[in-house]
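Novice: compute the structure for the input listed below.
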Amino acid sequence: MSEAEARPIVLVVEDDAVTRRAAVEMIAEAGYAVREATDGNVAIRLLDEEEGVRVVVTDIDMPLGIDGIRLAACITRRWPRIGIVITSGKVLPIPGDVPPEALFLRKPYSEESLVAAIRSRMG
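Specialist: Have a look, this model is predicted:
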């Protein structure tokens, strides 16, 4: 049995290393397999290469390349079965920016709220 069959994969897209590491640890402790990307461009490459990603947790504000809003729109178009959780501590999304199927989670978030958001997007 492959890892994707054993444990759903969650991709964390976050440019801040400390925040990314904390999110990865919370998600792994909840029993998910985790991949990480430092920006939207890396995330799209990873999604192209790896099957089995079920949910993407992305920050909105990423200075390099594709931001979280554009990444979410791309995922919705290319991989409509992947759930999306969009996070931010600085930027509040404008209504209509977040795809209807995505969930917005304000930072700082608790482990419980992050895991609940991921579960709700698993479908």
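Novice: when you work out contacts or count neighbours from here on, use the C-alpha atoms and nothing else.
Specialist: OK.
Novice: for the closest residue in space to residue 8 that isn't next to it in sequence, give its distance to residue 3.
Specialist: Among residues not flanking residue 8 along the chain, residue 32 sits closest, at 5.6 Å (Cα to Cα, 6 or more residues apart in numbering). With distances taken as Cα to Cα, to the nearest Å, residue 32 is found 10 Å from residue 3.
Novice: and the two? Which one has more around it.
Specialist: Comparing residue 32 with residue 3 by other Cα atoms under 10 Å, the one with more neighbours is residue 32, at 21 against 11.
Novice: got the contact list for that one?
Specialist: Under the criterion of Cα atoms under 8 Å, 6 or more residues apart in numbering, the neighbours of residue 32 are 7-10.
Novice: how about this one, so we can line them up?
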Amino acid sequence: MRRSKILVVDDIGAVRQLVVITLAGLDHAEDPEIVECADAFDAIDRIESGERFDLVVTDFRIPRGREGKLVAETAKRRDPGIPVICMSGDMTDQDQAETPADVFLVKPFKLKDLLGAAERLLGKVRHE
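Specialist: Just a heads-up that it's a prediction; the model follows:
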């Protein structure tokens, strides 16, 4: 079984590191490969270049607005089956309705909720 490859996007380094450390504890045969991006445009460039990810975890509010939505849209356009987790402290219902994410986590969230969502979504990808 190949390692899962996860893209983590958050402009706040401490949050990004916490997400990375949490996801490194995923309950799979091998530790996942985790790619970090501090801004949406770096993440979008990686996705559009054809880099393959099994899961995208992105903040919604990245400086300049709702760039997390653009990350989710780009990932889903490239691979409609890719699971996306979107994190935010201030998403509206309309933001959620307009963002193609599979799971929304409201900050502050419990790390076990992030881990559980990631394991569930990666499990779906592996069984499809």
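Novice: hmm, residue 13 of the first structure is touching residue 40, no?
Specialist: Yes: assessed by Cα atoms under 8 Å, residue 13 of the first structure is found in contact with residue 40 at 6.8 Å.
Novice: from what I see, residue 12 of the first structure and residue 56 are in contact.
Specialist: Yes: at 6.0 Å, residue 12 of the first structure counts as touching residue 56 under the criterion of Cα under 8 Å.
Novice: neighbour count: the two, which is higher?
Specialist: Of the pair residue 12 of the first structure and residue 56, residue 56 is the one with more neighbours under other Cα under 10 Å, namely 28 against 25.
Novice: what about the spatially most central residue of the first structure, is that helix, strand or coil?
Specialist: Nearest to the geometric centre of the first structure sits residue 57, at 1.5 Å (Cα atoms, centre = their mean). Secondary structure, DSSP: H, G, I helix; E, B strand; the rest coil: residue 57 of the first structure is strand.
Novice: pretty sure it contacts residue 12?
Specialist: Yes: between residue 57 of the first structure and residue 12 there is a contact at 4.9 Å, judged by Cα under 8 Å.
Novice: show me the helices in the first structure, by range?
Specialist: Counting by DSSP state H, the segments of the first structure that form helices are 3-6, 17-29, 40-49, 68-78, 111-121.
Novice: right, I'll call it a day here.
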